[in-house]
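Enquirer: Requesting a structural model of the entry that follows:
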Amino acid sequence: MSRLFGSVRSRATLGATLVVAVALITAGIAVVLSLRSNLTAEAGTRAERSARAVASELAAGTAYGDLSGLDGDDGPVQVLDEDGGLVAASEDLERISGTATAEVAPRPSAPGGEDDDSDGSGDGDSDDSDDSDGSGEDLEPGEIARETTFGSGSATIDGDAEDYRFAAVDVETRDRGRLTVYAGAPLSAEHSAVDTAQTAMLLGLPLLLGVVAGVTWTVTGRALRPVAGIRREMAAITASEDLARRVPEPATHDEIARLARTTNETLAALEASVERQRRFVADASHELRSPIASLRTQLEVAAAHPELLDLDGAVEDTVRLQRLAADLLLLARLDAGERPADARVDLAALAREEAAGRTGVTVDAEPAEVTGSRGQLGRALANLLDNAGRHARERVTVTVRREGARAVLGVADDGEGVPEADRERIFERFVRLDAARSRDDGGAGLGLAIARDVAVRHGGTLTAGSAPTGGALFELRLPLAGEG
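Expert: Next up, the predicted model:
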């Protein structure tokens, strides 16, 4: 059971069905209550009409036996005097409830259909009667009360028992005092309509909920079908470790299609990262092989013939090996996402410091402070100066200036420059444009890659362009301290 409702499809179907069920039940209850209220009010209107018709006859002086509403065709009728005694009732009335009295047989009346002295107008105080006996209005002889009171009950007429809505109306007669007329209208139509509505709802609710559940199950199944395909393909990619595979992208423009596209973009980025790491390891191994092999050869020769030891060559290979190991370590730390320090670094002072002792390097710098690692920024600048020194004919110029919210450090040489088509490729790792150049003269091809990675980690950029003297110009742009 937990597995069944652990799926999005099952939960969506259950949720939609429950929401519709609550809405339908609430609406059904409201409809039934409204229907019952309207039909009950309609029955009350009919009962009031009958009661006022009888009251009109009484106000006109009609004898009890001549009242037209006592035939029982329109419902039970009772006429009570101000003492609550029954003085007139419908024919064949056998039982009644919901009125002021349960009596069904009228009191004996005087000849002519009039009450005897005990049932006359008398001096009784009608104000003592309760609300069910009338409105308590002060009425003139022959006047009918404006207010009507209502109640519900039942009655049996000629053996037929039924529920009724009763209306009570007071009337002030000229010779019989105040009388109260009770007339009832049957509630059979109300009961029938309510029962029919309830039956229809009880039968239709499960059917409608079944339709809602089926439609929701089908729609969610079709909507989530691409997700199942994505999951299967991701499982296959995980099992095969083949990052060149891609998940299927549905031809829709919904969230699932965007999820598939994002997943493929992530796979592409992961594939590129893994491929970059593989190339990095392969290139690093290749670069390390040469100095290690050279150093080993020299040591083996020295072991057999000490007089043939090339000490300067051994030291040079060792230094080159040390630099390459340092470069690889720094790249590994940058790839791992190491955040630079938050120290303030004056690029002008850093430029003068790195340029000191280098032949042919001039510095034209204004103070410009940035936030970051002095060691990493110094390493980036040193790599740019090394690269410029290898390609310059005579002169290398270092400039530092402020440009808006950025500090711009430029390193220009007067060499042959970098072809426009190669100005991005030179920042790739282990890339050397001059294939004929020896490794000893050209380095391992990591200096510019390290410089750009340092720039990116510090929130800046490093680009290559043309210098005014015709050589290469490298510009490092970094946010000024406190400027973001």
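
Enquirer: Only C-alpha atoms from now on, for both contacts and neighbour counts.
Expert: Will do.

Enquirer: which residues sit against stretch 391-409?
Expert: Identification of contacts with stretch 391-409 by CA atoms under 8 Å, 6 or more residues apart in numbering yields 347-348, 351, 360-370, 385, 388-389, 410-416, 471, 475-480, 483-484.

Enquirer: Please provide the structure for the following sequence as well, for comparison with the first:
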Amino acid sequence: MTDPNIDFSMVLASAVHDMKNSLGMLLNSLDELRGEHEQSLAGSDKFNMLQYEAERMHNDLVQLLGIYRLGENNLSAHIDEHFVPDFLEEHLARHIPLLQGLGLKYSIAADDINGFFDEDLLTGVLNNTINNAIRYTKSQIRLIAREEDGYLVLGVEDDGQGYPESMQHTGTLSFKSLDFNTGSTSLGLFFASSVAKLHTEGECTGSIKLHNGGSLGGGVFEIWLP
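Expert: Model (predicted):
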């Protein structure tokens, strides 16, 4: 018999939060292990896969918590000013040990600009997008930032095969429009789109854009913030 006093969604959110924190500690330990045993682990496919999958799970849990808070009308953007190149360098640094372990090149092409956004929310979007690019790239990824048409554009490019036509998208996503049969990418895109929509300026609202090309010729993910 179901206890009517149990809020199962709250129980799940609490469990997800605990798992997210545990995975964060695991990721820190993996970074320390890589540093302590750099010679033996640098080219270990098993260790690289372990770190990649742990990062992917951590990102999924961050997104699940964000979407839960969105459903509870408890997710809002706390806008502060940030120097964009420093922001990108800081968040790329988290992935450098894995990138180096996989033999992938990485770079940043960012204008010297300031942006106004929620650092925590954009961190979740960037970490997931970088992790996704690591999965599909051939040899390198690049973080980009520029101003265009009154928007701050932050993006991640890779030199993989690019997004299939069905995934190329401009604007915002609704939860009902997602096809979860295609894998976990849909969750990340919905989270990124939701974060973009929380950034507004006057009548302008943030959005995401997925297309192919860019400077590396593969997939390009962009988040546009007014």
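
Enquirer: rewinding a little: among the contacts of stretch 391-409 of the first structure, name the buried ones.
Expert: Neighbour counting by 16 or more other CA atoms under 10 Å classes 347-348, 351, 361-363, 365, 368-370, 385, 388-389, 410-415, 471, 475-480 among the contacts of stretch 391-409 of the first structure as buried.

Enquirer: Looking at the residues you listed, which are in helices?
Expert: Under the assignment DSSP state H, these contribute 347-348, 351, 385, 388-389 to helices.

Enquirer: Aligned counterpart of residue 32 of the second structure in the first structure, please.
Expert: Using TM-score structural alignment, residue 32 of the second structure has no partner in the first structure.

Enquirer: what's the spacing between residue 32 of the second structure and residue 41 of the second structure?
Expert: Distance, residue 32 of the second structure to residue 41 of the second structure, using CA to CA, to the nearest Å: 11 Å.

Enquirer: The two: which is more packed in?
Expert: Taking other CA atoms under 10 Å, residue 32 of the second structure and residue 41 do not tie; residue 41 has more neighbours (16 against 12).

Enquirer: residues contacting that one?
Expert: Contacts of residue 41 of the second structure (CA under 8 Å, 6+ apart): 34, 47, 101.

Enquirer: Which of the buried ones among the contacts of stretch 391-409 of the first structure fall within strands?
Expert: Counting by DSSP state E, these place 361-363, 365, 369-370, 410-413, 475-479 in strands.

Enquirer: ok, of those residues, which one's closest to residue 300 of the first structure?
Expert: The closest of those to residue 300 of the first structure turns out to be residue 361 (CA to CA; 40.8 Å).

Enquirer: just to revisit the earlier point, drop anything exposed from the contacts of residue 41 of the second structure.
Expert: 34, 47, 101.

Enquirer: can you pull out the helices in the stretch 251-400 of the first structure?
Expert: Listed in chain order, the helices of the stretch 251-400 of the first structure (DSSP state H, counting those that start in this stretch) span 255-304, 311-335, 347-355, 374-391.

Enquirer: Tell me which of the ones you listed approaches residue 59 of the first structure most closely.
Expert: Across the helices of the stretch 251-400 of the first structure, closest to residue 59 of the first structure is helix 255-304 (CA to CA), at 79.1 Å.
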